[in-house]
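**Q** Sequence and predicted model, in that order:
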Amino acid sequence: MDRLVIQGGIPLRGRVTVSGAKNAALPCIAAALLGSKPVTLRHLPAVSDIRTMIRVLQALGCEAAVEKDEPGYELTATLDAAGVGSGSLRAPYDLVKTMRASILVLGPLLARYGKASVSLPGGCAIGARPVNLHLEALERMGAVIQIDKGYVEAHVPAGRLKAIDHTFEKVSVGATENILMAACLAQGTTTLRNAAQEPEIGDLAAMLTEMGARIEGIDSPTLVIHGVDALGGCDHGVIPDRIEAGTFLCAVAAACGDVLLERVVPGQIRSIIDLLERCGCVFTEREGQDGLNLRIQRECGQKLRAKDVATAPYPGFPTDLQAQVMAVMTQASGISVIRETIFENRFQHAMELERLGANLRIDGGTAIIAGPSALTGCTVMATDLRASATLVIAGLVAEGETTVDRIYHLDRGYAGLERKLQGLGARIERVGGGKV
């Protein structure tokens, strides 16, 4: 099993290109099941979750042609669902056990083919993420659903889903995406209230619109979808990954340096920019060849100011950057309080940060960090995707050598992170045969 070995204490300098957003790419891949013509998706990050999702579609009968770009960070996939429907329409456990987003094929399969068998998904162990919000809405649309031996077994007796006026009990990105896709081919006009507003949902809606869907209220908490009889194909470029961008910003804030992020949407990461700016980092936005660029500067020796953070649904502070910010706050002067309001088990990285020398305490859903702490390298273990990125950031700061084990978590969501950091001057390398 691979691990990362990091020599800390080196400022980050240079430029780095942000890859396509994993959390936007996954629902876009699922949406290809709705198309009667091939769908081409560009800027897919070359990470294991994307490859797994493509294999899920192939298991359902979808043809897939995948090409990797020259640096090896992104993929282009052409997906043709013409052959889907002739088989069992079953998404097997062996494929979906490692990835939560696999449940996103349920809505498209029911909408277009009227039946589906999808294994209950896996993913990071960061807390309860029940699929009941997905299933309740689909049942209201006319699906008959039962859980049998770990599979969601569903069919539509009427042959076609019907439109609903539905208010989600709580804001859910996955449920919003799943029902949005299902509603595109449902009979009538569907209204989804209390819908999640993450940019990844807006990107999915943009792709569906390119395929011929009729959607109103994009980027708002109320989506109105006018069902159509069929969707076609499209050629769609996935938006940049705001979480990868935020991770690089946190790395520079913690380790110091001067880095230009290329292909980024500052408006989508405003909450992390504002936070790090209040901590003392300097930001500059400018036009680039492939969209906006964002420069972050933190002079070495400059003190960071401790600030409080509370996670919240978009446009609030993203839970997927909470762990990375904790690493930053270990280097800030004063006491910072981080409140996790989305997932109840997302402080698993805290114990590993303590091993490196962080001074912090966990009280339920609140973390209290006293800084700055002099971190010292040691061997630490990644427990989930974002925690692994946090330990890499801490390793960039720590004196001496840090080894991060179980980086298969990291590979689920970051394409070539260590190579991108090497391009910024970091002394980091991947070594095979890490301990379990």
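**A** Good, I have the coordinates. From a predicted model like this one, the values you see are computed outputs, not experimental measurements.
**Q** switch to C-alpha atoms for all contacts and neighbour counts from now on
**A** Will do.
**Q** Excluding chain neighbours, give the residue nearest to Lys68 in space.
**A** Distances taken as Cα to Cα, 6 or more residues apart in numbering put Leu75 closest to Lys68, at 4.4 Å, once the chain neighbours are dropped.
**Q** Touching, that neighbour and Ser48? I think so.
**A** No: between Leu75 and Ser48 there is no contact under Cα atoms under 8 Å: 11.5 Å.
**Q** Thr78: how many residues sit nearby?
**A** Residues near Thr78, counting by other Cα atoms under 10 Å, number 18.
**Q** Next one: it from Ile225, what distance?
**A** 26 Å (Cα to Cα, to the nearest Å).
**Q** go on, Met329?
**A** 43 Å.
**Q** out of those two, which sits in the busier spot?
**A** Taking other Cα under 10 Å, Met329 and Ile225 do not tie; Met329 has more neighbours (31 against 27).
**Q** next up, a second structure to put side by side with the first:
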Amino acid sequence: MKKIVINGGHPLKGEVAVSGAKNSVVALIPAIILAEDVVILDGVPAISDVDSLIDIMELMGAKVEREGETLAIDPRGVQDVPMPYGKINSLRASYYFYGSLLARFGQAVVGLPGGCDLGPRPIDLHLKAFEAMGAKVSYQGESMRLATDGNPLKGTHIYMDTVSVGATINTMIAASRAQGRTVIENAAREPEIIDVATLLNNMGAHIRGAGTDIITIEGVERLHGTRHQVIPDRIEAGTYIAMAAAIGEGVKVSNVLYEHLESFISKLEEMGVRMTVEEDSIFVEKQDQLKSVSIKTSPYPGFATDLQQPITPLLLRTQGRGNIRDTIYEKRVNHVAELARMGAKISVLSGQIVYEAPNSLSGAPVKATDLRAGAALVIAGLMAEGRTEITNVEFILRGYSNIIEKLTELGADIQLIED
């Protein structure tokens, strides 16, 4: 049982480097199954989701070598074996194995996905796309079987009923080895989709339009090895920027792509946060009085749902009232009760978060209920007076690479303790 202990009130100062994108790498690793030679990824974050994916790849027969942030995967020995429920259930992104195994072997038997509990996140769009390409779906206990009954996947025209990052990527992966042309309409536009398309194209795929709402994939017979640099994690970057604005005395956040954060940066500027945006970094000054704002999440390029929880503690030090409405995951409010336990004037009313600021936070025992809620509690703990103990830290370690070391370097009094 691990917990994070924070003695708050220590201002942050210095530089922190953003790691590679979690939401990219959890799709990039399963996509490598389609290659017929070694694929090397640079900029791989040190997070538990990556550890789980490596374990799964090795169980399937892949050879994996890891040195620092570089990951070399030889998928030639991968076998068509059922994926164990326990490993698969530990992370949401396990569904990317559906697309890669289906495209390589014509079938996939994979445990149903897990991850953070953010309310209903159905995979019906994934299944609809696979079925349109010729796969049949059946269930075997806690696993799902997708199979083409010996026939190759067929390219087709797919319209996504709702914008879905996971379904867009999964369809793109499967279609890379399908026969003929696949067109995805109403595709998600997130940077992570472009990152996966770039890897697949570097492996020999023919994908056009990634980053727009229409993606076209011409299927190919084989994909080869390559080397690929994972893009910076825009959610980690936003988390550290919000943290720096909340309790920083001059923090430089490096390895940042500003164009991936425009909606987030725009909202900070509306609050009055003083920043200097450079080519690959953002310097956040010490802040004075900030103005309260209201936030509405929406698909990219709108305000990211993954950043509404990390920005919440910063809102608590503004002046005035505001609200947060998450249109992606309406039940993404579990951090609210924990922040209230620390003295925040915050609640959930009619499906949206409402807050009144400024607040004086006090250290308290709190629980991370999901990945980004955990990040919010870390920021709140750094802001609070006294000692904060955060349990369920496994959620936080799923998505923030070396977070304890990075915050310690900035001057935080923070420890990861094993009970």
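**A** Sure, I can see it. In this text the structure is predicted, and so the values were computed from the model without any measurement.
**Q** hmm, back to that, can you pull the contacts of the residue nearest to Lys68 of the first structure?
**A** 42-46, 66-69 (Cα atoms under 8 Å, 6 or more residues apart in numbering).
**Q** Please report the distance of it from Val397 of the first structure.
**A** Distance from Leu75 of the first structure to Val397 of the first structure, by Cα to Cα: 32 Å.
**Q** can you check Glu67 of the first structure too?
**A** Counting by Cα to Cα, the gap from Glu67 of the first structure to Val397 of the first structure is 36 Å.
**Q** Specify the local secondary structure of the most far-flung residue of the first structure relative to its centre.
**A** Distance from the centre of the first structure peaks at Ala158, with 35.0 Å (Cα atoms, centre = their mean). The three-state assignment at Ala158 of the first structure reads coil, by DSSP: H, G, I helix; E, B strand; the rest coil.
**Q** thought it was touching Gly142?
**A** Yes: between Ala158 of the first structure and Gly142 there is a contact under Cα under 8 Å: 7.3 Å.
**Q** before we move on, the earlier item: and the contacts of Leu75 of the first structure, which is closest to Val380 of the first structure?
**A** Nearest to Val380 of the first structure, judged by Cα to Cα, of the contacts of Leu75 of the first structure is Ala46 at 25.2 Å.
**Q** The closest one - how many residues pack around it?
**A** Ala46 of the first structure has 25 neighbouring residues, counting by other Cα under 10 Å.
**Q** Not counting residues beside it along the chain, what's closest to it?
**A** In this structure, Ala46 of the first structure finds its nearest non-sequential neighbour in Glu74, 4.8 Å apart by Cα to Cα, 6+ apart.
**Q** those helices in the first structure, which residues are they?
**A** Assigned helices in the first structure, in chain order: 22-31, 48-59, 93-96, 106-113, 132-140, 173-184, 199-210, 242-255, 270-279, 322-329, 349-356, 385-397, 408-411, 417-422 (criterion: DSSP state H).
**Q** Turn the ones you listed into TSV, including distance to Val337 of the first structure.
**A** Below are those laid out as TSV (distance: least, Cα to Cα, whole Å):
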stretch	distance to Val337 of the first structure
helix 22-31	27
helix 48-59	32
helix 93-96	36
helix 106-113	39
helix 132-140	31
helix 173-184	26
helix 199-210	27
helix 242-255	17
helix 270-279	13
helix 322-329	9
helix 349-356	13
helix 385-397	17
helix 408-411	26
helix 417-422	28
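**Q** Quick one, which of those helices gets closest to Asp2 of the first structure.
**A** Proximity to Asp2 of the first structure, assessed across the helices of the first structure by Cα to Cα, is greatest for helix 408-411 (7.4 Å).
**Q** Which part of the second structure matches the closest one?
**A** Mapped onto the second structure using TM-score structural alignment, helix 408-411 of the first structure spans residues 394-397.
**Q** for stretch 340-348 of the first structure, same thing?
**A** By TM-score structural alignment, stretch 340-348 of the first structure lines up with residues 326-334 in the second structure.
**Q** Off-centre distance for the matching stretch?
**A** Stretch 326-334 of the second structure sits 15 Å away from the centroid of its parent chain (Cα atoms, centre = their mean, to the nearest Å).
**Q** ok, back up a step: so the residue nearest to Ala46 of the first structure makes contact with Lys68?
**A** Yes: assessed by Cα under 8 Å, Glu74 of the first structure is found in contact with Lys68 at 5.9 Å.
**Q** intersection of neighbour lists for those two?
**A** Listed as contacting both Glu74 of the first structure and Lys68 by Cα under 8 Å, 6+ apart are Ala46.
**Q** which one of these two has more residues nearby?
**A** Neighbours per residue (other Cα under 10 Å) separate Glu74 of the first structure from Lys68, with Glu74 holding more: 21 against 15.
**Q** sorry, back to before: in the match of stretch 340-348 of the first structure, what counts as buried?
**A** In terms of neighbour count (16 or more other Cα atoms under 10 Å), stretch 326-334 of the second structure has its buried residues at 326, 328-330, 332-334.
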